[in-house]
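A.B. asks: I'll drop the sequence and a predicted model, then ask my questions.
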Amino acid sequence: MDYLNYYGIDWIAMVLTFLAIWQIGNKNKIGFLLMMGGNSSWIAIGYLSESMAMIIANIIFFSMNLRAIIKWSKTHDSAPAPSEPLKS
């Protein structure tokens, strides 16, 4: 069998993806950044394995995570502080 060498990028991608899922499950915004690192790693693997589907899918996933960070920041930045009374 002809095995491709991914230079450890596959392991990095896997670890970043699992850490990201864990952090997002804990409602931690850093998970989206970790996932974007994982997506970038998967894009590199797609390039090394000549898989256009993997490249395109992870570019889209990267964009979706970027959108999530932007939306999360807008939601949490505009929310009143817990000690601040709500204004009607």
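C.D. replies: Yep, it's here.

A.B. asks: hey, let's count contacts and neighbours off CA atoms from now on
C.D. replies: Noted.

A.B. asks: just to confirm, which helix or strand has the most centrally placed residue in the chain in it?
C.D. replies: With distances taken as CA atoms, centre = their mean, Met35 lies nearest the centre of the chain, 2.0 Å away. Secondary structure from DSSP states H and E places Met35 in helix 30-48.

A.B. asks: And here is the other one:
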Amino acid sequence: MWSAELNQFLELASKYYGTDWAAMCFTFIQLYLLGNGKRIGFVFGIFATLSWTAFGIMAGSIANPIANSIFLVMNIRGLLKWTEMEAETE
């Protein structure tokens, strides 16, 4: 009984090769770090958007990769702006 349910769970959990799980974890880490004022949060945001994009492509979504391409640019911009602001204050 448990074996069939466990197999079904594992099949569903690995359907997208873990890209959805990685994206979720990267997103949570990004939000936590940015909420604590840590610039590295943008790096995790970049990993999150790449993971979400891969997931969206595998899931057959059109909107997901488009939105995450924009989020990717915004994360890169945030990282660069933060670096500029730190350089100006030194």
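C.D. replies: Looks like it came in fine. None of these values were measured; they are calculated from a predicted model.

A.B. asks: circling back: distance-wise, check the residue nearest to the centre of the first structure relative to Leu4 of the first structure.
C.D. replies: 24 Å (CA to CA, to the nearest Å).

A.B. asks: Where do the helices of the first structure begin and end?
C.D. replies: 9-25, 30-48, 52-78 (DSSP state H).

A.B. asks: Give me whichever of those is most buried.
C.D. replies: helix 30-48 (a mean of 21; mean count of other CA atoms under 10 Å).

A.B. asks: mean distance, that one to its aligned residues in the second structure?
C.D. replies: Helix 30-48 of the first structure differs from its equivalent in the second structure by a mean of 0.4 Å after superposition (mean CA distance after the TM-score superposition for the first structure).

A.B. asks: Now do that helix: which range of the second structure does it align onto?
C.D. replies: The alignment of helix 30-48 of the first structure onto the second structure (TM-score structural alignment) spans residues 40-58.

A.B. asks: Return the distance of the matching stretch from the chain's centre.
C.D. replies: The chain centroid and the centroid of stretch 40-58 of the second structure are separated by 3 Å under CA atoms, centre = their mean, to the nearest Å.
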